[in-house]
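Engineer: Whatever this is, show me its structure:
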Amino acid sequence: MTRMLSRALAAWIELMTRHAIWVIAVGIVITLGGAWYSMTHLSMDTDDSNLISSHVPWRKTYIAYQHAFPIYNDNLVIVVDGATPDIAGAATDKLAKALRQQPNLFPSVYEPGGGQFFAKNGFLYLSKDKLQSLSSRLTQIQPFLGRLSADPTLPTFFDMLDKAMAPDAPVDMNLAPVFSELAHTFDASREGRYNRLSWQQLIGGDQPGVSDQRFIIVQPKLNYGALLPAQKPMQAIRDAAKRLNLDAAHGVRVRQTGEVALSDEELASVTHGAAWGASLAFLAVGIILYLGLRSWALMGASLASLVAGLVGTATFAALAVGRLNLISIAFAVLYIGLGIDYAIHVCLRYREALAELGERVAGRAAGVRHALTSAISDVGLSLALCALTTAAGFFAFIPTSYSGVAELGLISGVGMFISLVVSLTFLPAAISLMKPWVPSTDTTTSRWAPFIGRRAQRLIWTLSAVAVLACVMALPFIRFDPSTLDLKNPNDEAVKTYRDLLAHSEHSPLTLVTTRPTLAQAKGLAARIAKQPHVSGAMTVANFVPGNQTAKLSIIGDLALTLAVTPPDMSKHADFGARKQAIADFAQHLTAYRKSDTGDDAAAARDLAQSLSAWRDWFAQQKPAAQKQILASLHDRVLSGLPRQIDGLADAMNASRITLKNLPESLRKRWIGTQGQFRVEVSPSGNLDHESAMRKFVASVRQAAPHITGAPVLELSAGHTVSSAFMHAFIYAAIFISLFLLVLLRSVVDTIRVLVPLALSGLILAAATVVLDIPFNFANVIALPLLLGVGVDSGIHVVHRLRQREHHRPFLGTSTARAVILSSLTTMAGFGSLAFSRHAGTASMGQLLTIGMLAVLITTLIVVPALFRILRE
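Structural biologist: From the prediction side, this is the model:
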């Protein structure tokens, strides 16, 4: 059977070499056509959730939720941070207004807790006691607001403070907030920092939405025909922020995160890493090829075959799958590292055949064809077997629910057979045309190669046993990281912003959600969940209908009669002398106030006095022109936020009764589904950046709602699904390869000789994840099954060589050992280039594959020979 296959291969190669020009021409046409087709038909899918099969139960639950609430799909979250709540609020309003003017890019723009509805009805969301307290405070300061609205100048502002600090002040006020705000303002003026006194904090500190961090949620128009679908809307947001001066120089920071931003930035990292990795792998493989083959012609033919096979694999991906995901895009780098192995074996055997040929064939062309026919008839069958075992390592993931790696396995597994076909067609045709005459001058032995005697054999056995024991001790500490966030580039803005929200924001993005057919059921479930540990609260649309509205509207009505303020005329300005004198008078009154002050605002008064003194000393050192500019700037710092707050108070005086029916549509569709379902959202009580906290949160909520979904459930469930898929794939690959070896080698002992170093390499790789703190994740989980398929190839070559020749010469000096080393180096070059990717998941895949291949190389070249009988000392 073997001889028949060898003769068939010889006849095939004879055909390829005699019609080499036609083979090359057809190969070039097919490659160019495949390149065009793959470039125009191969798309990218950046949705992390699609890495898992949609038929898994927990995915079905989430998909049903997405259909009920499509408004939450493809969201872009804009985080606006301001130096003060006033600045944050004003910046958010301006940016949201600018985005609404671009409906072609932003069909949906939503401000949580913002907009006209909450500006008008915000007071109704306060408790009755807080609203009464706010009403009393506003009533007390109404005379001051009235006077300041009529004359919004620095002298008026400081004169009002002077009167408030006087012993016979008409109203007993807590001045600590004003003192603190003024201290910050004077410090910022002296230090040249942007700052605005927060009137919102001073007047309406108890209002909802008083925060220096605000959000805008947009659903942008995505262009899936572009490489980065959200690039245009994300750039439009940056341009709008720049145009509106929403930057650090004006006390504002605008950042983007959310599903869309994370996907786009991850896609940019992955594609950049794939392109960089493929280029680096190609260069490294080229260098290693030349060093190993010592022939420009052979190296050029091998690299041309590599490109043809890579394009063919990409064409298959476009035809069979149609898209690449965040994991399967690594197929190119994996192919470069693995696909070149067949060309290496063909070229090395070709050189040996030339050396064996000598002068027996007349004519160079005939000699090249004869050497090619002899070489491929010798190694062709073993190359086919190696393609089968390597593909098995990839195909092992196809039956699993891990769609992301299953697609990579399908593409790369078929790519191994494409590489085999190219190596048996295009490569021999290219060599026959170039006719490189480079007979091998290497001998089967080398003086430097050590001979493994009985003493060395025992030492290898002992060291292997120690290594196994040490690795087994590390196995309990192996962990799987289910976080998709940890796979992304940690330096991307969207990732850093998302982590910042997890750690510091009151609004965690990791919430759990579920639906109920009626509002009563949703409210009942929310009440039960809210009592669970690790839960900060559970909301439904009913939470947006305030309680005690009759009493609250009465308080607001009374306040409206008292709080009669008009919008301030900001065109009024005091002259330089009046401003300077007002500050001097204020400093004197503050000194007098501190002598008699023993209240709660004493500390704030002390801080203000220190800041004011430092500011006045600095101010006195400035030139007259600079002093005028400083006081004009101080006017803006103190009073520019007043008009917005006065307008906000005027809006709040027009509050009306809220019902489910008159809630704004933008709010209703976020809580009431397309089929009338009512949404329940559960927030955690702590930071879920750690897996243990996330597990506790999910387990606690599931006691009340077993079928709840949301980002934490998706992350944990995906981790369980992928780890199970990894175990199944590893078992499938191990069973297939073991049976394959038994059939191929027809010896249980030789099968064990191949599998033992592979098992040791797997243990070393597993222990390395613990020592180097590189946990298994969604991307690098392919390492063990793949290394099993790749590593067995070298083991087969070594066992065949050791079976054919008596083990009385240094094995490391043989051509087989050199071929194993060279092919392993090219594979590690391909895998290792992935380690330089900015995408953390791809980088960890490259790291583990490189470590695993190094372990396979060492154990194959040292442990396998030590398992054979020593015939010479």
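Engineer: Going by C-alpha atoms from here, please, whenever you check contacts or count neighbours.
Structural biologist: Will do.
Engineer: Report the secondary structure state of residue 246.
Structural biologist: coil (DSSP: H, G, I helix; E, B strand; the rest coil).
Engineer: surely it meets residue 238?
Structural biologist: No - counting by CA atoms under 8 Å, residue 246 stays clear of residue 238, with 9.4 Å between them.
Engineer: Tell me which of these two has more neighbours.
Structural biologist: Between residue 246 and residue 238, residue 246 has the larger neighbour count (other CA atoms under 10 Å), namely 24 against 15.
Engineer: nearest residue to that one other than its sequence neighbours?
Structural biologist: Spatial nearest neighbour of residue 246, excluding adjacent residues (CA to CA, 6 or more residues apart in numbering): residue 252 at 5.3 Å.
Engineer: Relative to residue 87, how far out is that neighbour?
Structural biologist: 7 Å (CA to CA, to the nearest Å).
Engineer: coming back round to it: number of nearby residues for the residue nearest to residue 246?
Structural biologist: Neighbours of residue 252 (other CA under 10 Å): 23.
Engineer: Test my guess that it contacts residue 88.
Structural biologist: Yes - the pair residue 252 and residue 88 qualifies as a contact (CA under 8 Å) at a distance of 6.9 Å.
Engineer: who touches both of these two?
Structural biologist: 80-82 (CA atoms under 8 Å, 6 or more residues apart in numbering).
Engineer: The residue nearest to residue 792 when sequence neighbours are not counted: neighbour count?
Structural biologist: With CA to CA, 6+ apart as the criterion, residue 792 has its nearest non-adjacent residue at 6.7 Å, and that residue is residue 754. Counted with other CA under 10 Å, the neighbours of residue 754 add up to 26.
Engineer: Quick one: residues contacting residue 754.
Structural biologist: Going by CA under 8 Å, 6+ apart, residue 754 touches 792, 795-796, 799, 864.
Engineer: which secondary structure element contains it?
Structural biologist: Per DSSP states H and E, residue 754 falls inside helix 748-771.
Engineer: how about the strands of the stretch 401-550 of the chain, start to end?
Structural biologist: 512-516, 535-539 (DSSP state E, counting those that start in this stretch).
Engineer: who wins for proximity to residue 460 among these?
Structural biologist: strand 512-516 (54.3 Å; CA to CA).
Engineer: who touches that closest one?
Structural biologist: 65, 522, 677-683, 698, 707-713.
Engineer: and if you look at stretch 220-240?
Structural biologist: 44, 74-76, 95, 98-99, 104-108, 256, 260-261, 264, 267-268.
Engineer: How about stretch 50-61?
Structural biologist: Under CA under 8 Å, 6+ apart, the answer for stretch 50-61 is 325, 401-405, 707, 709, 714, 717-718, 721.
Engineer: Generate the ChimeraX command that creates a selection of the buried members of the residues you listed.
Structural biologist: Applying 16 or more other CA atoms under 10 Å to the contacts of stretch 50-61, the buried members can be selected in ChimeraX as follows:
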select :325,401,402,403,404,405,707,709,714,717,718,721
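Engineer: Second input sequence below; structure requested for side-by-side comparison:
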Amino acid sequence: MRALFSKPWFIGLLILPLFIGGLMRLKLETDILATLPGEVPEVRALKLLRDGFTGGSDLLIALEAEDELAAEEAMTTLAERLQKRTDLVKEVRWAQPMEQQAQSGAALMAWSLQNTDPAQLQAVRARLEGEGAKAKLQQSLQTVANSLDAEKVQRASYDPLGLLDSLDASAMSALEGSMFGLVSEDGMFRLLLVTPATSVGNYKSAEAWLKQIKAEVAEWRGDEKLTLRYTGEPAFQAEIGAGIEKDMSSTIGITEVLIALLFWIMFRRLKPLLWIQGLLMLSMVLTMGAGGLLVGKLSIMSLGFAAIVLGIIVDYAVLIIQEARQHPEMDARGLCRLAAPGIIAGACTTATVFLSLLFSGLPGLAELGLLVALGVLVGLCVMLALAPRFTAGKQPPNSVVTITGAPARHGPAAVGTLLLLGGIAWVFATHGLPKFMTGAESLRPTNSEAMDTLQWMQDRLGQQNEASLPILITGPAVELRARAQALSVKLDAAVKDGTLIRQALPTLLISDPAAQTANREFIQWLLAEQARLEKEVDAAGFAEAAVALLRGVCGVWKPALEGPWPQDEANAAAGPVLGRLLATGDRATGADMKPGEGVALASISITGKPGLPDRAKLAAVQKLLTPDTGAWVAGWETLGGALSTIVQHDLNQQLLPIMGIIGFTLLITFRGVKDLLLSVLLLGGGLGALAATMSLLGLGWNLASLAAIPLLLGTGIDYGIHLLLALKRTGNDIRYVRATTGKAVFFSGMTTVIGFASLFFAGNRGISSLGLACCVGTLWILLIVLWLLPHWRAWLRVK
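Structural biologist: Okay, here's the model as predicted:
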């Protein structure tokens, strides 16, 4: 048995079930918010906005027709058709005609009245008792007949008794329009909200459900000239999940093909190419298995790990091949001992730098760092264990490189060094350093139909010259109404001083149990007086529609008084509307809300355009939302600034430890200070050249691409280690090192470039920009390593 445990294949068989279990556990995470730090208030606000309110998981179908009548008719018929598919749809909501909204509208008014100030309702009662009702009705008739204010005329027509006079007039803006943002001003654009019949919590089920809905819509649509587009959570899940699958397969596939092509061009041997491909696949399977055990998921930000890992670990196989070509007499064990020091030093340094991303404030980048580090370490073990067995003693007779002739000239390298340093200095002096872009655009998909539809929806429903932003008011449910009232005072002042165009807080709809208890007496009085008041309205000459509000609210209150009082909004007839504006932790929602916590959804409008608010105005609004208000802007517009602060702080915190780790590793590897300083110059020159290139091209850092700095430190130092160790072994024979180890380093660098370049095609803007920065930075570091670094070492007379 002891002999078995000494066999690598037997140990491999024992741990294989663990990796298989990890692969089975690995899943795709399609939620972009899951890749962001949940403790950041702006991130939590976005999660609450999406998960804490009714409709957070709905599919939004946007419809536009040639005229208002056609749009209304099309939306109604489509909604009614989908309502019949109870196997697919739980609920459908759309902007129904006024007569069809009477029940929910009355319930909403009843809920607002029973939570209003009891003193205001008592004043209404005092005006309507005895002969007061006739006087109030005559006053309303005069308003209808003589007022030039259309709003006052309309209100007097449907509320001649003045029941709504008890409500705060300034807060009524939160209830303006019965359409609740589902119809554009011209009426030609409309939204349909579709709630799935069952949970579509993963992208596979979301994709299958969405296909069924689209098929139903296509059958209904026929040849009608309509514009129909889809957005919302199911659309995003299906789109992002499919994108991750495509990115994974395409990046791995493209990387594998390009690496194989590069290997064939450089070495022209088929057999090594085949076993290298096999070892790369084995490494990736083991890495994904280990990742499944430790991480359990692949997110939209960590999906690019595979291409990066492939570009790094293939280097180890090529370095071993190159050593085998130069030492054909060595066996596998001797070859491993010769190649191992440089490979281990480079791999450990690279893995350590990537592991430093675990301390990043962005969970998505932390996952990326962990998976790449796992892949590098797994690839190190696989290559050192198996690659020497495939290469030792199996090289062609003419594989040994011999160099004759004069030594390498230092003149061109001196000119190149001056051009490099002078060029960097000139660019920084004339163009400055690359700017850091604080927006959250880098976190969004590169090409997203669902995102484009969402932007189109915002453009059509919003005002052309203003941007509407959601505001979440959070806090204990019992304090929520008071917080909303206090915030309303601040926002009203902001409207007056021009900071805001308008504000709408649902203060009237927030529950006030004490007011509900006090208002029960008024409600009982109104129910008892309903018949008399209806007769008074009729006798005054009003149309039948004038008693609709009275009948509606009394119809809501009559059965409510027979149950528990005060009635919770979750059981109120207005629940579907309230659920879109209010949420509590006592309900089962997808949001991480504490019991007793309440959230109210408000909105503000500031100058700008839909989705592009004026930055100065937005900053002024954020200053108003102090912690005591419990209010936050729940939008991507503010997310970028919050996250950029975290990312820059992380970078400042990580750079010194990373440089310390690199320095310690280099001291152990080189056992000399001069080679360590050369490595630092190499990294500094590469990063400086990258920054200068970005400035010259007008590019800037963003939340994701900033991670290129630690990544380049980890991958770039690898090339320097291999070349400097080779120069040390050969006594600074520059031409020989370039023809042997330099050839392997060039291949290694180009495979890393291929790995990063494949990220250009990723479905996420941040990952794509990260790939671009790493690709350009690697090319600069590779140029310095192969051309300038050997001459720098010779000038310093390092032995």
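Engineer: so what number do they get for TM-score?
Structural biologist: Put the two chains on top of each other and the TM-score (TM-score structural alignment, normalised by the length of structure 2) is 0.74; 672 aligned residues with a CA RMSD of 4.2 Å.
Engineer: Which of the contacts of stretch 50-61 of structure 1 fall in helices?
Structural biologist: 403-405, 714, 717-718, 721 (DSSP state H).
Engineer: For residue 462 of structure 1, state which of the residues you listed is nearest.
Structural biologist: For those, the nearest to residue 462 of structure 1 is residue 405 (37.4 Å; CA to CA).
Engineer: Quick one: map the closest one onto structure 2.
Structural biologist: Using TM-score structural alignment, the partner of residue 405 of structure 1 in structure 2 is residue 365.
Engineer: if I look at its match, how far off is residue 710 of structure 2?
Structural biologist: 12 Å.
Engineer: Let me know how buried residue 316 of structure 1 is, in neighbour terms.
Structural biologist: Neighbours around residue 316 of structure 1, by other CA under 10 Å: 22.
Engineer: again, but for residue 425 of structure 1
Structural biologist: Counted by other CA under 10 Å, the residues lying close to residue 425 of structure 1 total 21.
Engineer: Can you tell me the closest non-neighbouring residue to it?
Structural biologist: residue 16 is the one closest to residue 425 of structure 1 (CA to CA, 6+ apart), at 6.1 Å.
Engineer: ditto for residue 257 of structure 1
Structural biologist: Per CA to CA, 6+ apart, closest to residue 257 of structure 1 is residue 494, 4.2 Å.
Engineer: What does residue 756 of structure 1 correspond to in structure 2?
Structural biologist: In structure 2, residue 756 of structure 1 lines up with residue 681, judged by TM-score structural alignment.
Engineer: no, scratch that, I was asking about residue 579 of structure 1
Structural biologist: So, by TM-score structural alignment, residue 579 of structure 1 is left unmatched.
Engineer: Surely residue 28 of structure 2 is in a helix?
Structural biologist: No - counting by three-state DSSP, residue 28 of structure 2 falls outside a helix, being strand.
Engineer: To which residue of structure 1 is it aligned?
Structural biologist: Match for residue 28 of structure 2 (TM-score structural alignment): residue 44.
Engineer: ok, now which ones touch its match?
Structural biologist: Residue 44 of structure 1 neighbours (CA under 8 Å, 6+ apart): 227, 323-326.
Engineer: Now rank these by neighbours and give me the top one.
Structural biologist: residue 326 (27 neighbours).
Engineer: so who does the aligned partner of that one in structure 2 touch?
Structural biologist: Mapped onto structure 2 by TM-score structural alignment, residue 326 of structure 1 lines up with residue 300. By CA under 8 Å, 6+ apart, the contact set of residue 300 of structure 2 is 29-32, 35, 240, 244, 364, 763-764.
Engineer: all strands for the stretch 1-150 of structure 1, in order.
Structural biologist: 43-44, 76-82, 108-110.
Engineer: The stretch 451-600 of structure 2: helices as residue ranges?
Structural biologist: Along the stretch 451-600 of structure 2, counting by DSSP state H, counting those that start in this stretch, helices occupy 480-496, 513-539, 548-560, 575-578.
Engineer: same deal with the stretch 251-400 of structure 2?
Structural biologist: 270-294, 305-326, 332-355, 363-391.
Engineer: And for the stretch 751-873 of structure 1?
Structural biologist: 783-804, 815-834, 840-866.
Engineer: Please say which position in structure 2 residue 744 of structure 1 maps to.
Structural biologist: So, by TM-score structural alignment, residue 744 of structure 1 is matched to residue 669.
Engineer: close enough to count as contact, its match and residue 344?
Structural biologist: No - counting by CA under 8 Å, residue 669 of structure 2 does not reach residue 344; the two are 9.7 Å apart.
Engineer: coming back round to it: now that we have the contacts of residue 300 of structure 2, can you turn them into TSV and tack on distance to residue 443 of structure 2?
Structural biologist: As requested, those are arranged in TSV below (distance: CA to CA, whole Å):
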residue	distance to residue 443 of structure 2
29	14
30	13
31	11
32	8
35	9
240	12
244	14
364	10
763	10
764	7
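Engineer: Just the buried ones out of these, please.
Structural biologist: Buried residues within the contacts of residue 300 of structure 2, counting neighbours by 16+ other CA under 10 Å: 29-32, 35, 240, 244, 364, 763-764.
Engineer: one step back: just the contacts of strand 512-516 of structure 1: which are in strands?
Structural biologist: 678-683, 709-710 (DSSP state E).
Engineer: tell me which of those is nearest to residue 38 of structure 1?
Structural biologist: For those, the nearest to residue 38 of structure 1 is residue 710 (35.4 Å; CA to CA).
Engineer: that older thread, distance-wise, check the residue nearest to residue 246 of structure 1 relative to residue 835 of structure 1.
Structural biologist: 37 Å.
Engineer: cool, and residue 404 of structure 1?
Structural biologist: 19 Å.
Engineer: Residue 412 of structure 1 now?
Structural biologist: For residue 412 of structure 1, the distance to residue 835 of structure 1 - CA to CA - is 19 Å.
Engineer: Counting neighbours, go ahead and name the busier of those two.
Structural biologist: residue 412 (30 against 22).
Engineer: I'd like the distance between that one and residue 7 of structure 1.
Structural biologist: 29 Å.
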